[in-house]
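> here is a sequence together with a model predicted from it:
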Amino acid sequence: MLEDVKIGDSIAVNGVCLTVTAFGDGVFTADVMAETLAKTNLRDLRPGSKVNLERALRLGDRLGGHLVSGHVDGVGTIAGLEKHDIATLVTIKAPPQVMKYIIKKGSVAIDGTSLTVVDFHQEKFRVSLIPHTAQATVLGSKKIGDTVNLEADILGKYIERLLQAREEQPAQNSKLSPEFLSAHGFL
């Protein structure tokens, strides 16, 4: 993973984008601000904690997940784990600033792992882990009560901002409206 790393590169740790400040022999160092610790579950890590690591996407690479930036929207809590055939259904209690972007069959990053939402309710949503995902990520070792970093797909955030801007200053002759977005499956 660190074979071509350089100082200044981005590496996501449990979905939190961090900047490499030093590296060597299979390890890297990153500075973590108080704001990052306050708004993510990195504060819960201890020496030896398992984490998900992911390098930044390079232009031209395949996009196999969804669009996230490593800027966590909120911290959720594992509220339920249920075996269902070969899969594990994971229920996550999430804050309102995340839940407003959650849709059935939509995407969400949990500790940096891109997953599809199975269903949702007012304060919770569920995802399903196949055995490979449970083994290859930290999600497979999480227990009820554990915290997870949550990030919604950035497309929903851009749509929300465009609609806010339109309300603040309506564009003349624009065809972009809540009705248009709804009719075309965006809302």
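Alright, I've got the coordinates.
> every contact and neighbour count from this point should use C-alpha atoms.
Fine.
> ranges for the strands of the protein?
Using DSSP state E, the strands found in the chain span residues 10-13, 16-24, 27-30, 53-55, 74-84, 87-93, 107-110, 113-120, 124-129, 147-152.
> could those strands go into CSV alongside mean neighbour count?
As requested, the strands of the chain are arranged in CSV below (neighbours: other C-alpha atoms under 10 Å):
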stretch, mean neighbour count
strand 10-13, 21
strand 16-24, 17
strand 27-30, 14
strand 53-55, 17
strand 74-84, 17
strand 87-93, 21
strand 107-110, 25
strand 113-120, 19
strand 124-129, 22
strand 147-152, 27
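> in TSV, list the ones you listed along with distance to residue 41.
Formatted as TSV, those follow (distance: least, C-alpha to C-alpha, whole Å):
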stretch	distance to residue 41
strand 10-13	10
strand 16-24	9
strand 27-30	16
strand 53-55	14
strand 74-84	7
strand 87-93	14
strand 107-110	11
strand 113-120	14
strand 124-129	18
strand 147-152	6
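> mind checking the longest helix of the protein?
The longest helix of the chain (DSSP state H) is helix 154-168.
> tell me what it is packed against?
Under the contact criterion of 3 or more C-alpha pairs under 8 Å, 6 or more residues apart in numbering; DSSP states H and E, helix 154-168 touches no helix or strand at all.
> in that helix, what's buried?
Across helix 154-168, burial judged by 16 or more other C-alpha atoms under 10 Å covers 154, 156, 159, 163.
> now those as TSV including distance to residue 83?
As requested, the buried residues of helix 154-168 are exported to TSV (distance: C-alpha to C-alpha, whole Å):
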residue	distance to residue 83
154	30
156	30
159	35
163	40
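> which one of those residues is nearest residue 24?
residue 154 (32.8 Å; C-alpha to C-alpha).
> what sits against residue 103?
117, 119-120 (C-alpha atoms under 8 Å, 6 or more residues apart in numbering).
> isn't residue 130 right up against residue 85?
No. With contacts counted by C-alpha atoms under 8 Å, residue 130 stays clear of residue 85, the gap being 9.8 Å.
> and the comparison structure, right after this:
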Amino acid sequence: MFTGLIEEIGKLKRSFKQGEAMLIIIEASRVLKGVMIGDSISVNGVCLTVTAFDGSSFTVDVMPQTYRHSNLKDIRPGESVNLERAMQAGGRFGGHIVQGHVDGIGKIISRTNDANAVVFTIRPHDGKLMRYVIPQGSVTLDGISLTVVAADHDSFMVSIIPHTLKETALQHKGPGGEINVECDVLGKYVDHLLHFKGGGDDAGEDKGKPESGSKLTAAFLAENGFF
């Protein structure tokens, strides 16, 4: 698990592709402190496992599922990536719960200045992701924990403070760029509970026959202060 607070900007050193599988080597320094084979490091918001490392870089594998649903396949040698080590128990929780499981890719529609902030407008390729994006809620973009400031039916906006822009690879992105999007896991669980229809129980019911679904409803959540 991660918090969405980027520790450093790394650079892609080399990548090797075979179909939809990849091996990538990333130059880094801070995230290498105490690193061990098997550790998890978030690369542009994607949780990846360290398979090799030396004093200035680490190696990870990218499987087809990750290849298809993230922007890692489009990164070229020399490009910057956001890096964060997995959260330690007892550490500060400065962002929000980030799994490193990217839901899809979004396109940057605009980048505008707003006093000392920079506002990005993002449109997910998969419009279904917008059901999990709400104003003042959390969203992860290329591994960065951010707050949604506005949202409509097909896009949303985030406002970036100067420090975040300076300390992340987002500083290099603008309109037309693509960015990894991970929606708030809490919203995804609530949505699943509201709509899931399971099979039979262990008492001999036909497991192929759907049940009526969860008794957890939007009305119940509203009555109990969740909305």
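That came through fine. Please read all numbers here as calculations on a predicted model, not as lab measurements.
> quick TM-score on the pair, please.
Put the two chains on top of each other and the TM-score (TM-score structural alignment, normalised by the length of structure 1) is 0.92; 184 aligned residues with a C-alpha RMSD of 1.7 Å.
> more crowded one of residue 130 and residue 85 of structure 1?
A direct count of neighbours by other C-alpha atoms under 10 Å for residue 130 of structure 1 and residue 85 places residue 130 higher, at 15 against 8.
> what about that one, distance to residue 84 of structure 1?
10 Å (C-alpha to C-alpha, to the nearest Å).
> spatially central residue in structure 2, please.
residue 182 (3.3 Å; C-alpha atoms, centre = their mean).
> ok, now which ones touch the aligned residue in structure 1 for it?
By TM-score structural alignment, residue 182 of structure 2 lines up with residue 151 in structure 1. Counting by C-alpha under 8 Å, 6+ apart, residue 151 of structure 1 touches 15, 68, 70-74, 98, 108-110, 112.
> let's see that with 10 Å instead.
Residues near residue 151 of structure 1 by C-alpha atoms under 10 Å, 6 or more residues apart in numbering: 15-16, 67-75, 97-98, 101, 107-114.
> kindly report the same for residue 51 of structure 1.
Residue 51 of structure 1 makes contacts with 12-15, 42, 45, 111-112, 137-139, as judged by C-alpha under 10 Å, 6+ apart.
> which one in structure 2 is aligned with it?
Per TM-score structural alignment, the equivalent position to residue 51 of structure 1 in structure 2 is residue 81.
> swap in residue 134 of structure 1?
Aligned partner of residue 134 of structure 1 by TM-score structural alignment: residue 165.
> and if you look at residue 24 of structure 1?
Mapped onto structure 2 by TM-score structural alignment, residue 24 of structure 1 lines up with residue 54.
> could you find the counterpart of residue 22 of structure 2 in structure 1?
With TM-score structural alignment as the criterion, residue 22 of structure 2 matches nothing.
> residues in contact with residue 22 of structure 2?
Applying C-alpha under 10 Å, 6+ apart, the residues near residue 22 of structure 2 are 15-16, 60-64, 66-67, 72-73.
> including distance to residue 86 of structure 2, could these go into a markdown table?
Supplementary listing: the contacts of residue 22 of structure 2 in a markdown table, determined by distance: C-alpha to C-alpha, whole Å:
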| residue | distance to residue 86 of structure 2 |
| --- | --- |
| 15 | 23 |
| 16 | 25 |
| 60 | 15 |
| 61 | 17 |
| 62 | 17 |
| 63 | 19 |
| 64 | 22 |
| 66 | 18 |
| 67 | 21 |
| 72 | 19 |
| 73 | 22 |
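> now, those residues that are in helices?
64, 66-67.
> closest to residue 225 of structure 2 out of these?
Ranked by distance to residue 225 of structure 2 (C-alpha to C-alpha), those are led by residue 66 at 36.9 Å.
> what lines up with the closest one in structure 1?
Checking TM-score structural alignment: residue 66 of structure 2 goes with residue 36.
> surely its match touches residue 44?
No. Applying C-alpha atoms under 10 Å, one finds residue 36 of structure 1 not in contact with residue 44, separated by 11.9 Å.
> who's more crowded, those two?
Between residue 36 of structure 1 and residue 44, counted using other C-alpha under 10 Å, residue 36 has the larger neighbour count: 17 against 11.
> please tell me how far that one sits from residue 30 of structure 1.
12 Å.
> find the residues that touch each one of those two.
Taking C-alpha under 10 Å, 6+ apart as the contact rule, residue 36 of structure 1 and residue 30 both touch 17-18.
> apart from its neighbours in sequence, what residue is nearest residue 159 of structure 2?
Distance criterion C-alpha to C-alpha, 6 or more residues apart in numbering; nearest residue to residue 159 of structure 2, sequence neighbours excluded, is residue 119 at 4.4 Å.
> thought the one you found was touching residue 160?
Yes. Contact criterion C-alpha under 10 Å: residue 119 of structure 2 and residue 160 qualify, at 6.1 Å.
> list residues touching both of the two?
Common contact partners of residue 119 of structure 2 and residue 160 (C-alpha under 10 Å, 6+ apart): residue 113.
> structure 2: which residue goes with residue 86 of structure 1?
Checking TM-score structural alignment: residue 86 of structure 1 goes with residue 116.
> against residue 170 of structure 2, how distant is its match?
In terms of C-alpha to C-alpha, residue 116 of structure 2 sits 16 Å off from residue 170 of structure 2.
> what about those two, which has more around it?
residue 170 (22 against 10).
> residues near the residue nearest to that one when sequence neighbours are not counted, how many?
Among residues not flanking residue 170 of structure 2 along the chain, residue 142 sits closest, at 8.0 Å (C-alpha to C-alpha, 6+ apart). Residues lying near residue 142 of structure 2 (other C-alpha under 10 Å) number 28.
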